[in-house]
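Colleague: Pasting the sequence and the predicted coordinates here, then a few questions.
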Amino acid sequence: MRFSKNLQSLSIAVAAACGVAAGFAGLTYTASPVQAAAAAELKVGDAAPDFSLPASDGKTYKLSDFKGKQAVVIAWFPKAFTGGCTTECKSLAANGDKIRKFDVAYFMASVDPVDGPKGNKAFAESEKTDFPILGDEKKTAAAAYGVLNAKGMSNRWTIYIDKEGKIAAIDKAVKPATSAEDMIAKLKELKVAQK
């Protein structure tokens, strides 16, 4: 009787210890993207982290290729084929001719893979985009830009980078339905050259 009671107490103690350990392990795992994002959160005037990412058009884009040549806009979004992201994509696709009046390279970007039925290539094709959608499947660029959230997806933030490779503006309140109009207004405000 005493033996089984001690065994039961031991089992409870072991289970509790395992639960605490699992909880700490889980906390470390789920907190790490947030910690990475918080550590990397950029401010206006900071140098924009370089990246090399595959895109929906089959090319790989590097930020350093645009330095000294063109401003760059990266419209980060959480997930392809979801409501708000589709609305944002439609807005940018419908207004590409107005955005291209500026001397700017612009992209949408997420941590989705480029290929696959739910990837950014399929997303770009479904929305008939005339701009590339970057895929950051390893989440390294998203973490470097501070847009990676606790769910392991990117926040809906638009990052504006000037010709010299510095952060010119960060829009953390993107409205999907007016994202193109808002981008055009911001490009004017930042005095990005027009072609």
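Modeller: Looks like it came in fine.
Colleague: When you work out contacts or count neighbours from here on, use the C-alpha atoms and nothing else.
Modeller: OK.
Colleague: Next up, identify which helix or strand Ala37 is on.
Modeller: In the assignment (DSSP states H and E), Ala37 maps to helix 2-40.
Colleague: now do Lys98
Modeller: helix 96-99.
Colleague: Which SSE is immediately downstream of that helix?
Modeller: Counting by DSSP H and E, what follows helix 96-99 is strand 104-110.
Colleague: which other residues reach that next one?
Modeller: 70-80, 89, 131-137, 142, 153-154, 192 (CA atoms under 8 Å, 6 or more residues apart in numbering).
Colleague: also this one, for the comparison:
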Amino acid sequence: MPRLAVGDTAPDFTLPTAEGGTVRLADLRGRRVIVYFYPAASTPGCTKEACDFRDSLASLQAAGYAVVGISPDPVPALAAFAEAEHLTFPLASDLDRTTLDAWGAWGEKTLYGKTVTGVVRSTVVVDEEGRVTHAQYNVRATGHVARLRRELGVD
């Protein structure tokens, strides 16, 4: 599974969102974007990570960052997750895993001591021109957003 690296051009995507619209990376050009990939809506780790992004959203946005979460969940599951957790940033559905593959967030990982294929919890930060400035794979849900904020210099 090829992974993105600092300096790479982030692959564009157009995906349906929990709100019933679509999100396109191309529409976010001119802004810095945090794209994070998570395995499954409404699971404990994914809920912790999403709520950490939710709780940090105002400071991230004040620093010029947009946040987009992507998983292979269907739109109705994302909509229920967003409503239950009061998430106000786009959650996008990548049912066919095309974006997950292109961004290096789908592949083999170790889960409870076994090698499985699935979503590799990942976060990629893209600059205003669409270039990768940070690419983090196999991140832990707990504490990840706080560490990312420190790395980005966001208070």
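Modeller: Received it, and whenever you're ready, just let me know what you need. Because the structure is predicted, anything quoted here is derived from the model rather than measured.
Colleague: TM-score for this pair?
Modeller: Here the superposed chains carry a TM-score of 0.87, computed using TM-score structural alignment, normalised by the length of the second structure; 148 aligned residues with a CA RMSD of 1.8 Å.
Colleague: For the helix holding Lys98 of the first structure, name the packing helices and strands.
Modeller: Applying 3 or more CA pairs under 8 Å, 6 or more residues apart in numbering; DSSP states H and E, one finds that helix 96-99 of the first structure contacts helix 179-189.
Colleague: what angle separates the helix it packs on from strand 104-110?
Modeller: Put simply, helix 179-189 of the first structure runs at 140 degrees to strand 104-110, going by axes from the mean of the first three to the mean of the last three CA atoms, to 10 degrees.
Colleague: Going by neighbour count, which residues of helix 179-189 of the first structure are buried?
Modeller: 179-181, 183-184, 186-187 (16 or more other CA atoms under 10 Å).
Colleague: Spatially central residue in the second structure, please.
Modeller: Tyr36 (1.4 Å; CA atoms, centre = their mean).
Colleague: so which strand or helix has the aligned residue in the first structure for that one?
Modeller: Aligned against the first structure by TM-score structural alignment, Tyr36 of the second structure finds its counterpart in Ala75. Element membership of Ala75 of the first structure [criterion: DSSP H and E] is strand 71-76.
Colleague: same check, this time on Thr110 of the second structure
Modeller: Going by DSSP H and E, Thr110 of the second structure is part of strand 106-111.
Colleague: Taking strand 32-37 as reference, get the angle to that strand.
Modeller: Using the same axes, to 10 degrees: strand 106-111 of the second structure against strand 32-37 is 60 degrees.
Colleague: Packing partners of strand 106-111 of the second structure?
Modeller: Counting by 3+ CA pairs under 8 Å, 6+ apart, strand 106-111 of the second structure packs on strand 114-119.
Colleague: Many thanks, I have nothing further to ask.
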